[in-house]
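# coords please:
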Amino acid sequence: MAFYQRSTLSTNLVATLMILGLIRFSFVECRRKLLFESYAAYPAINCRKHTAFLTEFGGNGDGITSNTAVFQAAVQNLSQVADDGGAQLVVPPGKWLTGSFNLTSHFTLFIQSGAVIIASEDAEEYPVVEPLPSYGQGRDGPGGRFSSLIGGSHLTDVVVTGDNGTIDGQGSIWWKKFNRKKLKSTRPYLIELMYSNQVQISNLTLIDSPSWFVHPVYSSDIIIQDLTIRAPVDSPNTDGIIPDSCNNVKIQDVRVVSGNDCVAVKSGWDEYGVRFGVPTEQVIIRRLTCNSPNGSVIALGSEMSGGIKNIRAEDITAINSQSGVRIKTSPGRGAYITDIFVDGMNLQTMDYVFWTTGSYGEHPDLGFDSRALPVVDRINYRNVVAEDVKMAGNMGGIDNDPFTGICLSNVTIGIGTQQENLVWNCTYVSGVSSNVIPEPCDVLTEKGPSDCEYPPDAIGIDMVELKTCSFSSV
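I've put the predicted structure just below:
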């Protein structure tokens, strides 16, 4: 039998400051020791030399005691071995209540099976930060943003994973405040990593985020896979995964039930996004399953003012959702949505299969330039099967700025009993089609190629091979 090693933390003096209610940890040095107990292995972009358990920093998994200071202290201590092989912080089985905390570079947060990180309902546990520069204000209103539950900025090589551990955002209290217009700042997101590269988020169950679930922004080289994301279908703005001004992203084997778009590709809002000028590009979405009656399976926009380019989607499944792929933009957004490739959608009980909107609205302020018109071009869909659909396509562009280069091939849509008056509606769009049932609008006439384009080459992130990492637990 093979022997496995894990790092343990030598015991340092832990001073409890009762008056201030703070726990201060001196740096904990890591050493390795042979163990014979249970062994866990998992795939990750990089493995770590050092291992620590949250309990070694005084964590209490009773679901009542706040662990915010414990998480913060654990990350701070382990950041000191970033240049010595990095560290993994293991969250063991239990209910770990916490407010906002940030991660560090060359670091893995591993949430074990039976472990639940529970978001505090106390707004004081989420410091308010400045709006994103590409948005100009908070997405929920003109104020700032409550910090995300799990965050980080300017990081390299960071992993949030587990063996199907859970992160519970306890979003209902935030949804009520939002619906009652009681918030001056944007609700927390569940996981948000900014200005970072080499990011992995995987093998977890995420439930009831206060707003967006997984939001990488201004980041690159991102793998998001093997996630289950759940929120009530009437919860406001609980989008599942939102790559925002990001490059080289893989979203794979993800199941989403939410109150809005399952995957929403974004890149900044009106003049702020134009000025910031960072697009989202080189994204592959594969084996996504979606259930969202108030949202799209995949949305492009509406905040797309830095540009969206080269987005691929394969093997997409949805039931009881608003639309398959939706393009959302309007005058004032500027930039472009182009080189979009979809191959293989299986849809059941939908309002629309294809939906493009050139009049989405929702501007951050009155400073937008209505002459900043978006370019929407080269949009390719092929091998689509849908049943129980109200309307095959609701395709609207912008007057004097039509959406062009739309291609549909090998599409079969079954219209349900609750169909709309029109099966297709096409305004300010143009393109071609081949083998589409029911027959589309005249502007998408039957004169296209037998197969719409889909790139044969892989994007960079698809070439990354994960390593097998491990730790032992008592």
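# contacts, neighbours, all on C-alpha from now
OK.
# what about the residue lying closest to residue 173 once chain neighbours are set aside, how many residues close to it?
Nearest non-adjacent residue to residue 173, counting by Cα to Cα, 6 or more residues apart in numbering: residue 121, 7.1 Å away. For residue 121, the neighbour count with other Cα atoms under 10 Å is 18.
# pretty sure residue 202 is touching residue 228, no?
No - if you go by Cα atoms under 8 Å, residue 202 and residue 228 don't touch, sitting 9.4 Å apart.
# higher neighbour count, these two?
With neighbours defined as other Cα under 10 Å, residue 202 and residue 228 compare such that residue 202 has more, 24 against 20.
# element containing residue 361?
Here residue 361, judged by DSSP states H and E, is contained in no helix and no strand.
# correct me, but it touches residue 329?
Yes - Residue 361 sits in contact with residue 329 when judged by Cα under 8 Å, with a separation of 7.4 Å.
# what about those two, which has more around it?
Neighbour tally, residue 361 and residue 329, criterion other Cα under 10 Å: the higher count belongs to residue 329, 31 against 14.
# ok, the more buried one to residue 423 distance?
23 Å (Cα to Cα, to the nearest Å).
# helix, strand, or coil at the residue nearest to residue 173?
The three-state assignment at residue 121 reads coil, by DSSP: H, G, I helix; E, B strand; the rest coil.
# any idea how far it lies from residue 215?
20 Å.
# and residue 129, what is it in contact with?
The neighbours of residue 129, taking Cα atoms under 8 Å, 6 or more residues apart in numbering as the test, are 144, 145, 146, 147.
# what's the spacing between it and residue 190?
In terms of Cα to Cα, residue 129 sits 15 Å off from residue 190.
# next one: residue 241
Counting by Cα to Cα, the gap from residue 241 to residue 190 is 10 Å.
# what touches both of those two?
Contacts common to residue 241 and residue 190, judged by Cα under 8 Å, 6+ apart, are 212, 213, 214.
# just those residues: which are in helices?
Among the shared contacts of residue 241 and residue 190, no member falls in helices (DSSP state H).
# this one as well, want them side by side:
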Amino acid sequence: MRKSHQLLNALLLGLAPLAVSAQMYSWTNLPKITQPTFRKDTISILAYGAKPDGVTLNTKAINAAIATCNQNGGGVVLVPAGIWITGPVELKSNVNLHLKKAATLLFTTDKSQYALVEGTYEGKKAARNQSPISGINLENVAITGQGIIDGNGDIWRAVHKSQLTEGAWKEKVASGGVLKDDGKTWYPSEQFKRASTENKSMLLANGKKPEDFADMKDFLRPNLLVLTSCKKVLLEGVTFQNSPAWCLHPLMCQDLTIRNVTTKNPEYAHNGDGMDIESCKNFLIEGCTLDVGDDAICIKSGKDEEGRKRGMPTENGVIRNNTVYNGHGGFVVGSEMSGGARNIFVYNCTFMGTDKGLRFKSVRGRGGVVEHIYAKDIFMKDIAQEAIFFDMYYFVKFATDGERDMKPVVNEGTPVFRNMQFENIVCNGAKKGVFVRGLPEMPIQNIRMANLTLKTDKGVELIDAQGIEIRKAQFITHDTKPVILVDNSSKLTFDAIQYNPQASLLFSINGERSQGIQVTNTDVTKAQNKAEFGKGALEKNLMLSSAK
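Here you go, the predicted structure:
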């Protein structure tokens, strides 16, 4: 047997030694996150000459207060009420940066204050401008309070004319910057325009150093907050907004708590993610409110070969009691998930107006195993696209039937999504209820869904999926032909399914690989047609056991 076939069979049976979890968790045994502790000693940035006048550049004063607090054994650095203009702030161990209510840290528009540094871009080493707030190899570190941290992101971001009202577009053009040759995109500068239109790379490859990118500095937008390889981190109560790129980016951190935080980015903010939890272990995200321009709560672990070599999954996480308004996805895994993700529990969350609800995405070449993801008590309203979404063709053309039948080989770049459970999911308004699209060589595997009430245009689409169970589900669909579409998927269970009376077609079964489809405790006689078969699918593979 060829090695690729052996690996494929092992993965399908769950035997492959990829992303094996050291400890299994359950709803009664959730991951535990260690909280940081701090001395009560308090230093005010006023003592170092900081001025809250919205004019004075306070970078030196704020960083001096943080450094002194750290040198004295730690404690609290206090930011009183006011508007504090500042350049990059560097956090230190054992320091809690506390923003009083009505305090705003507003990051300067002077881009010369932000040094070119080695960072990451979507999971790969890249040249970036220094983040407004950063920390590396810290322990016991926090940002707390009721203040606002504003990244002044509009000076960094490009924007398309179609994303703004006519009045806002005219105001943007009048503010300066340059337009794309077609007049449909605004850039902050000619340097930004040139880097964008020439598709220049920011990756640190072939021995390049950050200073080698000086001619495209303006294009290298920073993330608002980046904490790298830190332990016992707390972000609590503060509003993080208007980031040049991602808002919050904990990278390779351990024991991370994000509690009662608000993240805000404009809807038009390119890469305007709320929280990107990358290669972190033991984390809690609770009570947060997100209204952003890209994915809201996103799980990542590096990209392609570089992410696989890092080999650090994002694992052991609890995400609860959060509300997401605008965003490309409410809870998201991928697409940079090459190090894997596992043991993540999501519950009591509300998504209102996001593009997608529960969103899982990857593509050939990523590799990595995503497994043991659990979600329950998820409530969605006015979802623009899919409520529950899996897609292994992220940002690529979907293969034709002929290409899919070729079954490319399974190798280290083949992503695996498997072994997940979703229950008590409610969606009032979406284009599709459930969409699952795996790869022919690696189906999406063993996803169990129960107690679903989905009011959507379309019901269910399963493509290259295996071992999907949907039990006790009500599909209130506008389009009833079909309610459930199956394409080259196997070992499927549909139990106690409710759907619109007089639906024109309940099942559309397609493809030679569509086998072992069992329907139980479901009245199939309410549909005008219970099933149609195409593209080589056989009627015998739809089993109506205990169904009317």
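# corresponding residue for residue 79 of the first structure in the second structure?
By TM-score structural alignment, residue 79 of the first structure lines up with residue 70 in the second structure.
# residue 229 of the first structure: which element?
Residue 229 of the first structure belongs to strand 220-230, assigned by DSSP H and E.
# what span of the second structure is that strand aligned with?
Against the second structure, strand 220-230 of the first structure falls on residues 254-264 (TM-score structural alignment).
# outside of the matching stretch itself, list whatever touches it.
Contacts for stretch 254-264 of the second structure (Cα under 8 Å, 6+ apart): 33-35, 229-242, 247, 274, 280-292.
# any of those residues buried? List them.
Neighbour counting with 16 or more other Cα atoms under 10 Å marks 33-34, 229-242, 247, 274, 280-292 as buried within those.
# just put the contacts of residue 129 of the first structure in JSON lines and tack on secondary structure and distance to residue 387 of the first structure.
Converted to JSON lines, the contacts of residue 129 of the first structure look like this (DSSP: H, G, I helix; E, B strand; the rest coil; distance: Cα to Cα, whole Å):
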{"residue": "144", "secondary structure": "coil", "distance to residue 387 of the first structure": "43"}
{"residue": "145", "secondary structure": "strand", "distance to residue 387 of the first structure": "40"}
{"residue": "146", "secondary structure": "strand", "distance to residue 387 of the first structure": "41"}
{"residue": "147", "secondary structure": "coil", "distance to residue 387 of the first structure": "41"}
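# just the buried residues out of those, in PyMOL syntax.
To isolate the buried members of those in PyMOL, using 16+ other Cα under 10 Å:
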select buried, resi 144+145+146+147
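# tell me which of the contacts of residue 129 of the first structure is nearest to residue 136 of the first structure?
residue 144 (9.4 Å; Cα to Cα).
# trace residue 422 of the second structure over to the first structure, please.
By TM-score structural alignment, residue 422 of the second structure lines up with residue 381.
# and the match of strand 220-230 of the first structure, what's buried?
254, 255, 256, 257, 258, 259, 260, 261, 262, 263, 264.
# distance from that stretch to the middle of the chain?
14 Å (Cα atoms, centre = their mean, to the nearest Å).
# how about stretch 88-96 of the first structure?
23 Å.
# matching residues in the second structure for that stretch?
Mapped onto the second structure using TM-score structural alignment, stretch 88-96 of the first structure spans residues 76-84.
# could you do stretch 277-290 of the first structure as well?
Under TM-score structural alignment, the match for stretch 277-290 of the first structure is residues 311-324.
# quick one: end-to-end distance for that stretch.
30 Å.
# how far off centre is that stretch?
Distance, centroid of stretch 311-324 of the second structure to centroid of chain: 10 Å (Cα atoms, centre = their mean).
# now the longest helix seen in the second structure: buried residues?
In the second structure, assigned by DSSP H, the helix with the most residues is helix 59-71. By neighbour count with 16+ other Cα under 10 Å, helix 59-71 of the second structure contains the buried residues 59, 60, 61, 62, 63, 64, 65, 66, 67, 68, 69, 70.
# still on that earlier bit, what does the residue nearest to residue 173 of the first structure correspond to in the second structure?
In the second structure, residue 121 of the first structure lands on residue 109 (TM-score structural alignment).
# and if you look at residue 58 of the first structure?
By TM-score structural alignment, residue 58 of the first structure lines up with residue 49.
# hang on, isn't that match packed against residue 63?
No - with contacts defined as Cα under 8 Å, residue 49 of the second structure does not count as touching residue 63, sitting 11.4 Å away.
# can you give me the strands for the stretch 351-500 of the second structure?
Listed in chain order, the strands of the stretch 351-500 of the second structure (DSSP state E, counting those that start in this stretch) span residues 356-361, 369-381, 386-391, 416-428, 432-437, 444-456, 458-463, 465-466, 469-477, 484-487, 490-499.
# returning to that earlier point: wait, isn't the match of residue 422 of the second structure in contact with residue 405?
No - contact criterion Cα under 8 Å: residue 381 of the first structure and residue 405 do not qualify, at 11.1 Å.
# show me which of the two is the more surrounded one.
Neighbours were counted for residue 381 of the first structure and for residue 405 using other Cα under 10 Å; residue 381 has more, 26 against 18.
# if I look at the more buried one, how far off is residue 311 of the first structure?
From residue 381 of the first structure to residue 311 of the first structure the distance is 12 Å (Cα to Cα).
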